[in-house]
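Participant: sharing a model that was predicted from the sequence below.
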Amino acid sequence: MPADRPRIVIVGSGFGGMAAARALRRVSAKVTLVDRTNHHLFQPLLYQVATAALSPADIATANRVLLRGSSNMRVLMAEVTGIDTATRAVLLRDGRRLPYDYLVLATGAAYSFFGHDEWREHAMVLKSLEDALAIRARLLDAFERAEQSSDPAETRRLLTFAIVGGGPTGVELAGTIAELARTTLARDFTCIDPQGTRVVLCEAGERLLSAFDPALSAYAADALASLGVEVRTGTAVEAIDSTGLMLGEERIDAGAVLWCAGTEARPAARWLGAEAARNGAVQVETDCSVPGHPEIFAIGDVASFDGGEGRPLPGLAPVAKQQGAHVGRLLAARVAGRSEPGAFRYRDHGTMAVIGRARAVARLGGMQLKGFVAWLAWSLVHLLLLVDFRSRLLVYVNWSWAWFTYGRGARLLMRETQAAPHSLPTDEIGIGEP
């Protein structure tokens, strides 16, 4: 490859980064995709790994596999620690520097504890496969330890799970944990009754799923209640410690606290010295470029893009995918000397969230769906959004097995994952084109 070809570096292999990389596969440029993991993760189904419904390989595919056959593409597993905009270089933790002519930042978001970083030690989050496996280990280990406990109070605590945040991730986790306890594990123990498991969903706002129509929020709350989930709205968490949390004035002793309450962008704005939104996301231009740096683009959760209604676009998978594809087309045109596409426009195909078996809510254009029909739509959309046929087949087989048997195929608890109770490491899904 001639040395004078432009160098394009993409940081992050999530929905946005992978969409940009795929759009640049045949461009006359040297493209490097760098990520601290070696895989593309389908985050909307991560909660199913955390609740033993799916295995990690069902929702993750190696980056090299997805970009196989791209002669202009280099895949690098490394951690980015900064950007030197003066010399146009990406800084890696091992001291290396990746020079670039064009840079695409798709680093995503992490959970925010709203100024209470001390809670990170005790609350578990769900953003990576490591997080999902840690949660799965905590859940399964709680039942195993409760089976051996001779202290009724400790047994009740172990079988209490508190989820903080009433968005789609919190709702999905609460419903799935309740189903895991009341169906899958119901006949597996002799000294405890898993059907007595307590699941508490805590939301500081006045209703669950605030991005949805109030009628769909009410349906979600009723559906969760029918599964035995205690829905607490209108009260904020005041403290989290090693054995539970304070919800307002109420103490809830819990075997695990799962945090799904808020996110903040990863530190790309700080790397660039760029203007940032309240959540740390980079304020970008209409073409997703960074003001003052037409050669740098920020997409997905790390970008704050004005959707035209005075508020930024939501942190959804389709937003990142569409922005990644747009930036890929823009760079392809720029490298080839063609006219560039205009401003990025997001095509909103809808939003949905699953509550449990045969229960979901969805907004599809002007339609509001709930119940079994919404669940069917959710299932079909998620299967189509998975990036390869193998993943679609594996997920379909696992879902079919679970539907007919109420079983879960990923319930193994390995010794190395059985960490001490509080030493384990610490999205709403929209609809878009596969």
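Facilitator: Nice, I can see it. Numbers count the residues shown, from 1 in each chain.
Participant: contacts, neighbours, all on C-alpha from now
Facilitator: Fine.
Participant: what about the nearest residue to residue 80 once chain neighbours are set aside, how many residues nearby?
Facilitator: Among residues not flanking residue 80 along the chain, residue 92 sits closest, at 4.5 Å (C-alpha to C-alpha, 6 or more residues apart in numbering). Number of residues near residue 92 (other C-alpha atoms under 10 Å) recorded here: 17.
Participant: what sits against residue 92?
Facilitator: Going by C-alpha atoms under 8 Å, 6 or more residues apart in numbering, residue 92 touches 78, 79, 80, 81, 82, 98.
Participant: gap between the fourth one and residue 87?
Facilitator: Read it as residue 81. 15 Å (C-alpha to C-alpha, to the nearest Å).
Participant: neighbour-wise, which of those two wins?
Facilitator: Comparing residue 81 with residue 87 by neighbour count (other C-alpha under 10 Å), the higher total belongs to residue 81, at 14 against 10.
Participant: buried sites along the helix or strand containing the more buried one?
Facilitator: Assessed by DSSP states H and E, residue 81 sits inside strand 80-84. Using 16 or more other C-alpha atoms under 10 Å as the burial criterion, the residues of strand 80-84 that qualify are 80, 82, 83.
Participant: please apply the same query to stretch 236-246.
Facilitator: 236, 237, 240, 241, 242, 243, 244, 245.
Participant: show me where the stretch 51-200 of the chain has its helices.
Facilitator: Along the stretch 51-200 of the chain, the stretches classed as helices by DSSP state H, counting those that start in this stretch are 56-59, 63-66, 129-148, 152-158, 168-179.
Participant: which strands and helices sit next to the fourth one?
Facilitator: Using 3 or more C-alpha pairs under 8 Å, 6 or more residues apart in numbering; DSSP states H and E as the contact criterion, the elements in contact with helix 152-158 are helix 129-148.
Participant: could you redo the last one with a cut-off of 10 Å?
Facilitator: On a contact count with 3 or more C-alpha pairs under 10 Å, 6 or more residues apart in numbering; DSSP states H and E, helix 152-158 meets helix 129-148, strand 198-203, strand 250-253.
Participant: the second one now?
Facilitator: Applying 3+ C-alpha pairs under 10 Å, 6+ apart, we find helix 63-66 packed against helix 15-23, strand 30-35, strand 39-41, strand 73-77.
Participant: put this next to the first one:
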Amino acid sequence: MSRRPRVVVVGAGFGGLEAVRKLAQTDCEVLLLDARNHHLFQPLLYQVATAALSPADIAEPVRAIVRKQKNVQVLLREVTSVDLAGQAIHVGAEEVAYDWLVLAAGARTAYFGNDEWARLAPGLKTIDDAIEIRRRVLMAFEEAELEEDEEARRAKLTFVVIGGGPTGVEMAGALREIAAMSIPEDFRRVDTKTARVYLLEGGPRLLPTMSEEASRRALEQLEGLGVQVRLDTMVTEVDDGCVWVGDDSVAAANIIWAAGVEASDLTRTLGVDIDKQGRIEVEGDCSLPGYSRAFAVGDIAAQVDAATGEPVPGVAQGAIQMGAFVGEIIARELSNASPPPRRPAFRYRNKGEMATIGRARAVADVGGRTFGGVLAWLLWSVVHVAFLVGFRNKLLVMVHWAWQWLVQSRGARLITGGFAPRVADPVDLDEAARSAD
């Protein structure tokens, strides 16, 4: 008795999970592999980093997601390489054969040849990243409360976000809201409202993938919050507590990198053409050149929209659409004795782009129109809740947001890691108590 066809899906992100869903009614064995046991809703990761949400609010165990799909086996393993010619993946020393392959391994933070900056300016791609940024941000205020030296205190209350895409814009706005609205009454010796937030963007405008009107509105709203935006500003060096732009520098205790991503290292093991970001240059049907049963979707695929000729953006809706497209191809060809002579080319449907800047502040490009302010913020909120995986997560996020709206407080202000505050001149605790009185 011959075994059922095996479909191996590498990565439980948006694209990988959507491909798996499309195979639910197909007579095949699906192996879903990921190095982490959870699906992460990355568009809200910055809210974990800024203490608005907890990690469990935006993540769901992969096994729980596919629990009812009986043809799926989840393996908590990291794929180290792929043998396309031999139709096998390698998990350490183990080899796993496949009949069909879907690569959806995602992306990582890119420092463009300056990987030594990662320790000083963490990116935001994982829950671990978000928790570390949250720790650094909250510790900066604690250290400022204990700091006697005015210049050192000023540096601890300075935050620099590098990169003016959606993540950078959302981080900068959230940091300014924390300092100005969420925590001022929690401290006695330091005025958190004086905290400075810089947003540095190398290009001529923020949110370059959105309309110029959205970029203009985002800039206005950020500056209205008190964020200091610097356009056409290329970072040349990142030191411990300092960002350099040519001969100029900004002393900052917290530096956050949101300037770009690159595809998973897995793409470099395949022996196929990749672009400068490590993305696989796939065919129109998302397959790898020369391998009709191997596909790439999401952030690791350099795909072009068949309708417009434009690159498909590396966003959640692009990954979801590619995952569904590939899953349908596999399901259809597994169900038919003779596959069609020619597959359709992938067509991307842009349902809109949006970014939130803060409380009742956002921008959105939808249906050829640009929205800003409260309307865009409400639209952003509805869309993000709708795309969250799991009813529990949807409910919790809505409750958290409603509470924050009412009290302007962030409930996930937990410092983890056990690090003591670092101050140049430790404060006299008796004097601190007297000054608080």
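Facilitator: That came in fine, so what should we check first? On a predicted model such as this, the values are computed, not experimentally measured, just so you know.
Participant: which among the helices and strands packed on helix 152-158 of the first structure is found nearest to residue 383 of the first structure?
Facilitator: helix 129-148 (18.8 Å; C-alpha to C-alpha).
Participant: circling back: indicate which one of the helices and strands packed on helix 63-66 of the first structure is closest to residue 369 of the first structure.
Facilitator: Between these, helix 15-23 lies closest to residue 369 of the first structure; by C-alpha to C-alpha that is 25.8 Å.
Participant: average offset of that closest one relative to the second structure?
Facilitator: Comparing helix 15-23 of the first structure with its match in the second structure after superposition yields a mean distance of 0.7 Å (mean C-alpha distance after the TM-score superposition for the first structure).
Participant: quick one: list the elements packing against that helix.
Facilitator: Looks like helix 15-23 of the first structure contacts strand 7-11, strand 30-35, strand 39-41, helix 63-66, strand 102-105, helix 317-336 (3+ C-alpha pairs under 10 Å, 6+ apart).
Participant: could I get the ones you listed in TSV, plus columns for distance to residue 221 of the first structure and mean neighbour count?
Facilitator: Below are these laid out as TSV (distance: least, C-alpha to C-alpha, whole Å; neighbours: other C-alpha atoms under 10 Å):
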stretch	distance to residue 221 of the first structure	mean neighbour count
strand 7-11	38	24
strand 30-35	38	23
strand 39-41	29	22
helix 63-66	38	16
strand 102-105	37	25
helix 317-336	24	23
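Participant: so which of those gets nearest residue 388 of the first structure?
Facilitator: Nearest of these (C-alpha to C-alpha): helix 63-66, 8.1 Å.
Participant: host element of the aligned residue in the second structure for residue 225 of the first structure?
Facilitator: Superposed on the second structure with TM-score structural alignment, residue 225 of the first structure falls opposite residue 223. If you go by DSSP H and E, residue 223 of the second structure is part of helix 212-225.
Participant: buried residues, that helix. List them.
Facilitator: 213, 214, 215, 217, 218, 219, 221, 222, 225.
Participant: out of those residues, what pair is the most spread apart?
Facilitator: 213 and 225 (18.6 Å).
Participant: related to what we said a few turns ago, take the helices and strands packed on helix 15-23 of the first structure and write them to CSV, including distance to residue 192 of the first structure.
Facilitator: Output for these, formatted as CSV (distance: least, C-alpha to C-alpha, whole Å):
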stretch, distance to residue 192 of the first structure
strand 7-11, 48
strand 30-35, 44
strand 39-41, 36
helix 63-66, 43
strand 102-105, 49
helix 317-336, 40
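Participant: to residue 188 of the first structure, which of those lies closest?
Facilitator: strand 39-41 (31.4 Å).
Participant: average distance between the closest one and the second structure?
Facilitator: Compared with the second structure after fitting, strand 39-41 of the first structure deviates on average by 0.4 Å (mean C-alpha distance after the TM-score superposition for the first structure).
Participant: tell me how far that strand is from the chain's mean position?
Facilitator: The chain centroid and the centroid of strand 39-41 of the first structure are separated by 11 Å, computed with C-alpha atoms, centre = their mean, to the nearest Å.
Participant: what's the answer for stretch 326-344 of the second structure, then?
Facilitator: Relative to its chain's centre, stretch 326-344 of the second structure lies at 32 Å (C-alpha atoms, centre = their mean).
Participant: same check, this time on stretch 15-32 of the second structure
Facilitator: Centroid displacement of stretch 15-32 of the second structure relative to its chain, using C-alpha atoms, centre = their mean, is 24 Å.
Participant: before we move on, what about stretch 148-168 of the first structure?
Facilitator: That offset, for stretch 148-168 of the first structure, works out to 24 Å (C-alpha atoms, centre = their mean).
Participant: what is the corresponding segment of the second structure for it?
Facilitator: Under TM-score structural alignment, the match for stretch 148-168 of the first structure is residues 146-166.
Participant: what residues sit buried inside that stretch?
Facilitator: Neighbour-count burial for stretch 146-166 of the second structure [16+ other C-alpha under 10 Å]: 146-148, 152-166.
Participant: now the end-to-end length of that stretch.
Facilitator: With C-alpha to C-alpha applied, stretch 146-166 of the second structure spans 34 Å between its terminal residues.
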